[in-house]
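# have a look; sequence and predicted model below, questions after that.
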Amino acid sequence: MLYASASPYDKRAAFRAELATGRLLRFPGAFNPLSAKLIQNKGFEGVYVSGAVLSADLGLPDIGLTTLTEVAGRSAQIARMTELPTIVDADTGFGEPMNVARTVQTLEDAGLAGLHIEDQVNPKRCGHLDGKQVVDENTALKRIRAAVDARRDPNFLIMARTDIRAVDGLDAAVDRAKKLADAGADAIFPEAMASLAEFEAIRAAVDVPLLANMTEFGKSELFTVNQLADVGMNIVIFPVSLLRLAMGAAERGLDTIINEGSLTSILPEMQHRADLYELLDYKAYSEFDSDIFNFTIDPHVAVQA
């Protein structure tokens, strides 16, 4: 009932233990707290909070318009609803290295299990848009060192994302991944890889966990979980998938109202009221409410009008 029973510290420790097994962990993207509960109920290993989704949730494009306050607030609402570890997209850290340090501590306080900081220029662009620019090596490494130095919980995962593949090619991505790991990154997120062979090249270069981004309509082919596991990936995210599915269904529903005058024909496509109530655990709330407010009147005590 209400929020997760596990503390952020416990979730981080459990996440680190799962990562240490070497098996591939699946982190679908939650677009709100309710979808995070659904991800947990379906048996996934973690929850991802996408910067693109947070921007879209505000009706904004993913071009660096969101603030640390907005990201921390929304990701805290999502993380507290699930027993699963939650990783958040922290863009470029929202400024210079000192801002990166503040970002890490703010997101620690928000209950996240980890974050990733990227090497794009600030303001950034969606990782699968053309025209991205990346910062120089020194700046990229300073961001990661600042993040590592700032964390207070050693189990809080500092992941370095590099977008350099789309700018300078695979060799540059391999080189930067090595240096980001040497700078203290706990994991590497190589963005917009073009093939499984490219993921394999990054895997051969570093010995820290690797994340694969399986976002639809982007630069990367949509490889299966098994394919990614076979080339040594440790985490796979589906960052915007649930939002895309939900918005597609919403658009079809609105069109049905326009064309048919009611939603009767697509009732089978909707989540049933009973399923929603089960997901929200209405029963536990009702029992709690009854225990608190249940009372009897002593028949020997006069009741005044």
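Nice, I can see it.
# from here on, just use CA atoms for contacts and neighbour counts.
Fine.
# would you mind measuring from the residue lying closest to Lys132 once chain neighbours are set aside to Tyr282?
Among residues not flanking Lys132 along the chain, Arg125 sits closest, at 6.3 Å (C-alpha to C-alpha, 6 or more residues apart in numbering). Here the distance between Arg125 and Tyr282 works out to 41 Å (C-alpha to C-alpha, to the nearest Å).
# the more surrounded of the two?
Ranked by neighbour count (other C-alpha atoms under 10 Å), Arg125 and Tyr282 place Arg125 first, with 20 against 14.
# take the one below as the second:
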Amino acid sequence: MQKSEFKKRLSDGAPLLLPGVANPLAARVAQDVGFEALYVTGAGVANTELGLPDIGILNLTDMANVVERISGVVDLPLVVDADTGYGNSVNCYHAVRRLEAAGAAVIQLEDQVFPKRCGHFEGKEVVPAAEMIGKIRAACDARRSEDTLIMGRTDACATEGYESAIERAALYAEAGADILFIEAMTDEAQLRDAPSRNDRPHLVNVVHGGKTPALPAEEFGNMGYRLVLYANAALQASVAGMQHVLHGLHTDGSLCKVSDRLAGFPERQRMVRTPEWDALRQHYEGGQSS
């Protein structure tokens, strides 16, 4: 799916499932099982690349480097979490230019104060709506392609209440946001209401163990959501898998009891396309003429 197709997909068909990925291998796995687009998660990159929580430590260079590496190994649209834009509106302008060049199809900006916190953490704060509006306007002006989309996220539901979040979403749409994301709604009635309050495509974020009810994607689609995000599913699965296997190895000094949790050697090589690279080497080196 290309950028232009992604844009069209927001208005047609079933809601688009977005798995969160934090590195090229996770992106390869997600593409291999059939997902149509991917979400490059700031929390996942902070956890995976830095071993740190999602509390605003990740910077633009960290994120752009990961996006560039992921876009180099998959051909799917990337929805990229740009946190608060890494500064003021001018920093946000630069961030959009940098992330778009790295391969982002959609760039998500949020209205938390810096340093931000994971959307499902306590203790969040939001900036004045006018400040976020300036960032969205800067983001829209910065993009070089009309197919690059800007997503406006608000965390105001937890800090100012649901109606304030709805009002902010409307202001962000008016400023140019192509997609709206009201984070961490906890009430099912609000989840049903939110997409009906604005005609822009809406995203809902489902976090295992988080604040938003984990309804089936089909039900979210019936509510009017066009994007259903599972930002941390792959990350949480990888943590659980590593804990299980490494605990078994540490306890038994062997992988015998946990081998069913391991990808086989051939599968691992298939996932990183070793046969394709071997064939490429053979093509250039095996047929050399004297």
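Great, that's in hand. Keep in mind that what you see is a predicted model, and the values were worked out from it rather than measured.
# map the residue nearest to Lys132 of structure 1 across to structure 2 for me.
Structural alignment (TM-score structural alignment) places Arg125 of structure 1 against Arg117 in structure 2.
# does that match really touch Ile57, like I thought?
No. Arg117 of structure 2 is not in contact with Ile57 according to C-alpha atoms under 8 Å; the separation is 9.7 Å.
# which SS class is Asp83 of structure 2?
What DSSP: H, G, I helix; E, B strand; the rest coil gives for Asp83 of structure 2 is coil.
# to which residue of structure 1 is it aligned?
Using TM-score structural alignment, the equivalent of Asp83 of structure 2 in structure 1 is Asp91.
# also Ala175 of structure 2?
So, by TM-score structural alignment, Ala175 of structure 2 is matched to Ala183.
# now swap in Thr61 of structure 2 and tell me
Taking TM-score structural alignment, Thr61 of structure 2 has Thr69 as its aligned residue in structure 1.
# which residue range of structure 1 does the host helix or strand of Ala158 of structure 2 align onto?
Assigned by DSSP states H and E, Ala158 of structure 2 belongs to helix 156-159. Under TM-score structural alignment, the alignment places helix 156-159 of structure 2 onto residues 164-167 of structure 1.
# gap between the closest residue to Leu76 of structure 2 other than its chain neighbours and Phe121 of structure 2?
Sequence neighbours aside, Ala37 is the residue nearest to Leu76 of structure 2 in space, at 5.2 Å (criterion: C-alpha to C-alpha, 6+ apart). Relative to Phe121 of structure 2, Ala37 of structure 2 is positioned 26 Å away (C-alpha to C-alpha).
# comparing these two, which residue is more hemmed in?
Comparing Ala37 of structure 2 with Phe121 by neighbour count (other C-alpha under 10 Å), the higher total belongs to Ala37, at 24 against 13.
# residues touching that one, list them.
Taking C-alpha atoms under 8 Å, 6 or more residues apart in numbering, we find Ala37 of structure 2 in contact with Met1, Leu16, Leu17, Leu18, Pro19, Gln31, Leu76, Pro77, Leu78, Val79.
# Ile57 of structure 2 now?
Listed by C-alpha under 8 Å, 6+ apart, the contact partners of Ile57 of structure 2 are Ala46, Pro115.
# fine by me, thanks again.
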